[in-house]
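[1] Build me a model:
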Amino acid sequence: MTSHYFENALVKLHYYKFGNGPQSMLCFHGYGMHGKQFLLLEPALGSKYTFFGFDLFFHKETKLTDQSLEAVKARITKKQFAALIEEFCAYEHIDRFSVIGYSMGTHYVTAVVEELGSRVDEYIVAAPSSIYPGKLIEFFSKYKLGNKLLEKLVLSEKALINMLNLCKWLGFIDDVGRNILYKEIDTPELRFNLYASFIYLRLFETDEAQLIKTLTEYNIRSIFIFGKRDKMYPPSIGKAFFAKFKQAEIVILDEHHELINKNFVSALSGLLL
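    Take a look at the predicted model:
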């Protein structure tokens, strides 16, 4: 594995390269994770793929050129993000590629497929919040009242902890989800990153009709992976979507939300090899 940077007017993007296969796989991690989240795939799939694991916006070493509150509120569009990916691919001499994302990362991969579907071979999403992010995330990211409330909350560690406990009590998240988020709010910088991660991607809402049209038109292999015991994004969130998109390959693992593990690798490599 090697560490790299790609820089343009928008961002200094940090990423890892691992594997040495002829096919390219762009990797988009979950909230609070980093570009090495899919490194587990290298032993099984590294001879088929070269993986590019990004540190996503407001995570680890990736930094926006302007990371002010005003810039975060200005947000980024899918087309702007697609342009960034096109620049990156030109820099790395990538023509066609596959994409894989987990949880928050599925919003990134879905935006890429919607905008650049003619270049995509495989679309792999695990704990796909892009299908249905949930009422809590929609409230904080899409609506002005939610935006303002979250902005106030990030100024107070105690308030955020109380909010997490309330969300757990209401059943919006389980113990696993609560603990993941709790680890991400213990400093002012991390609280800002939490806010920014909700707000910056507001315009990444999945266009379901466009996604299905693109997947179908370009015959993109589509794999959806769920954790049977995942209370945040259980298999049931895909019921309406899969009724419209029959070509989906659906995998349900006996896992909680944190499902990027050996079972995940075994199931995915069994499909891809």
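[2] only C-alpha atoms for contact and neighbour calcs from this point on.
    OK.
[3] what residues are up against the most centrally placed residue in the chain?
    Nearest to the mean C-alpha position of the chain, by Cα atoms, centre = their mean, lies residue 105 at 0.5 Å. Contacts of residue 105 were listed using Cα atoms under 8 Å, 6 or more residues apart in numbering, and they are 28-31.
[4] which one of these has the most neighbours?
    residue 28 (29 neighbours; other Cα atoms under 10 Å).
[5] My guess is it contacts residue 56. True?
    Yes: counting by Cα atoms under 8 Å, residue 28 does reach residue 56; the two are 7.1 Å apart.
[6] Also this sequence, please, to line up against the first:
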Amino acid sequence: MVQETVIFQNSVIQYYRIGNGPKLLVALHGYGENGQSFSFLEKGLGTHYTILAIDLPFHGGTIWQEGLHFTVSDLWNIIFTITTGYAYPFILVGYSMGGRMALQLLQYFPEHIQQLILIAPDGLHHNKWHYLSTQTRVGNRLFKWVMQHPQPLFICMDASCKLGFFNKSVSNFAHYYLDDALARKQLYERWTTLRKFMPNHNILKQNIQKHHIPIQLIFGKFDRVITPKYGYQFKKGIEPWVSIHIIEAGHQLLKEKNAALIATAISK
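    Modelled structure (predicted):
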């Protein structure tokens, strides 16, 4: 694995080159992670694939200087720059938050994508809280205020959990990212910066059928954050192109023990 950087406008984008095979695979990581999260795939795929795993804005070693603004065109220009010299189309992999971004790329650039691998992906369902906090001006201002003054949120969240309105594992997940002031600041910056990534399912399904793009969906059986049901809902109407795999695990699927299954899905 080799760590590299590329200049994009005023920013420095860090990415990892994993493996040295002839087939190109672009990987987009999840929230709070970085491109190095895909390093466990090198052993199984490194001789047949070159994996380019990007550190997204406000993540990893990327130094993002474009404010709270990032579009699908920006992401595509970065990918185009780091993939110079490789043959298209390429395989696209997205995990969690990166899954939402991968879906947006498929919506706009389907002719360049050979296959899409989505691992516990965001973007297959519409989260009303995410929409409110990133797609409306009032909601975004409220989101910023709550990240600076989180105590009322904690009280409401814990009370809802006790009353059974809120899943305990989701509450624990939220506390993990909200208990620290820096983590809350990063959450606001990251969610707001990536607000333009809102994939349209109807267009996606049209693209999948028109361009004959196979989709591999991988979920954790015990994932309470992004459940397999979203995959089955998305599959409706495009059944021949979508395969669903369920792993005996939770949301954290980028682990060595899952390497063989993920590698098999990619190699199909």
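[7] Send over the TM-score of the superposed chains.
    In this superposition the chains share a TM-score of 0.87, using TM-score structural alignment, normalised by the length of the second structure; 265 aligned residues with a Cα RMSD of 2.4 Å.
[8] before we move on, back to that, shared neighbours of residue 28 and residue 56 of the first structure, anything?
    By Cα under 8 Å, 6+ apart, the residues touching both residue 28 of the first structure and residue 56 are residue 35.
[9] In the first structure, mark out all the strands, start to finish.
    2-7, 11-18, 23-28, 49-54, 63-64, 97-102, 120-126, 221-227, 249-253 (DSSP state E).
[10] Mind putting the ones you listed into CSV with distance to residue 72 of the first structure?
    Below are the strands of the first structure laid out as CSV (distance: least, Cα to Cα, whole Å):
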stretch, distance to residue 72 of the first structure
strand 2-7, 18
strand 11-18, 12
strand 23-28, 20
strand 49-54, 19
strand 63-64, 9
strand 97-102, 22
strand 120-126, 26
strand 221-227, 30
strand 249-253, 35
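[11] For the contacts of residue 105 of the first structure, give me CSV that also has distance to residue 94 of the first structure.
    What follows is these, written out as CSV (distance: Cα to Cα, whole Å):
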residue, distance to residue 94 of the first structure
28, 17
29, 20
30, 24
31, 26
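[12] quick one: contacts of stretch 160-172 of the second structure?
    157-158, 224-225.
[13] Now the buried members of the residues you listed.
    When these are checked for burial by 16 or more other Cα atoms under 10 Å, the buried set is 157-158, 225.
[14] between these, which is nearest residue 62 of the second structure?
    Residue 62 of the second structure has its nearest neighbour among these in residue 225, at 26.4 Å by Cα to Cα.
[15] what's the counterpart of that closest one in the first structure?
    Taking TM-score structural alignment, the alignment pairs residue 225 of the second structure with residue 232 from the first structure.
[16] Verify the contact between that match and residue 257 for me.
    Yes: Residue 232 of the first structure is within contact range of residue 257, at 6.8 Å (criterion: Cα under 8 Å).
[17] Give me the neighbour count for the aligned partner of residue 12 of the second structure in the first structure.
    Superposed on the first structure with TM-score structural alignment, residue 12 of the second structure falls opposite residue 12. Counted by other Cα under 10 Å, the residues lying close to residue 12 of the first structure total 16.
[18] and if you look at residue 51 of the first structure?
    31.
[19] quick one, what contacts it?
    Counted by Cα under 8 Å, 6+ apart, residue 51 of the first structure has contacts 16-20, 24-27.
[20] burial count for the residue nearest to residue 228 of the second structure when sequence neighbours are not counted?
    Nearest residue to residue 228 of the second structure, sequence neighbours excluded (Cα to Cα, 6 or more residues apart in numbering): residue 219, at 5.6 Å. Counted with other Cα under 10 Å, residues neighbouring residue 219 of the second structure total 27.
[21] Surely residue 219 of the second structure touches residue 243?
    No: Residue 219 of the second structure is beyond contact range of residue 243, at 11.2 Å (criterion: Cα under 8 Å).
[22] so what sits against both of those two?
    By Cα under 8 Å, 6+ apart, no residue touches both residue 219 of the second structure and residue 243.
[23] circling back to that earlier point, reformat the contacts of residue 51 of the first structure as CSV; add neighbour count and distance to residue 193 of the first structure.
    Compiled in CSV, the contacts of residue 51 of the first structure are given as follows (neighbours: other Cα atoms under 10 Å; distance: Cα to Cα, whole Å):
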residue, neighbour count, distance to residue 193 of the first structure
16, 19, 21
17, 19, 25
18, 21, 27
19, 23, 30
20, 16, 33
24, 22, 29
25, 26, 26
26, 20, 23
27, 29, 20
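[24] and the two most separated of the residues you listed?
    Greatest spacing in the contacts of residue 51 of the first structure, by Cα to Cα: 20 and 27 (14.8 Å).
[25] Now do the buried residues in stretch 211-219 of the second structure.
    213-219.
[26] I misspoke; the intended subject was stretch 27-44 of the second structure.
    Judged by neighbour count using 16+ other Cα under 10 Å, the buried positions of stretch 27-44 of the second structure are 27-31, 33-42.
[27] corresponding residue for residue 110 of the second structure in the first structure?
    For residue 110 of the second structure, the aligned position in the first structure is residue 117, judged by TM-score structural alignment.
[28] hang on, that match packs against residue 214?
    Yes: with contact defined as Cα under 8 Å, residue 117 of the first structure counts as touching residue 214 (5.9 Å).
[29] more neighbours, the two?
    Neighbour count, other Cα under 10 Å: between residue 117 of the first structure and residue 214, residue 117 has more, with 24 against 19.
[30] what about the more buried one, distance to residue 88 of the first structure?
    Computed as Cα to Cα, to the nearest Å, the residue 117 of the first structure to residue 88 of the first structure distance reads 16 Å.
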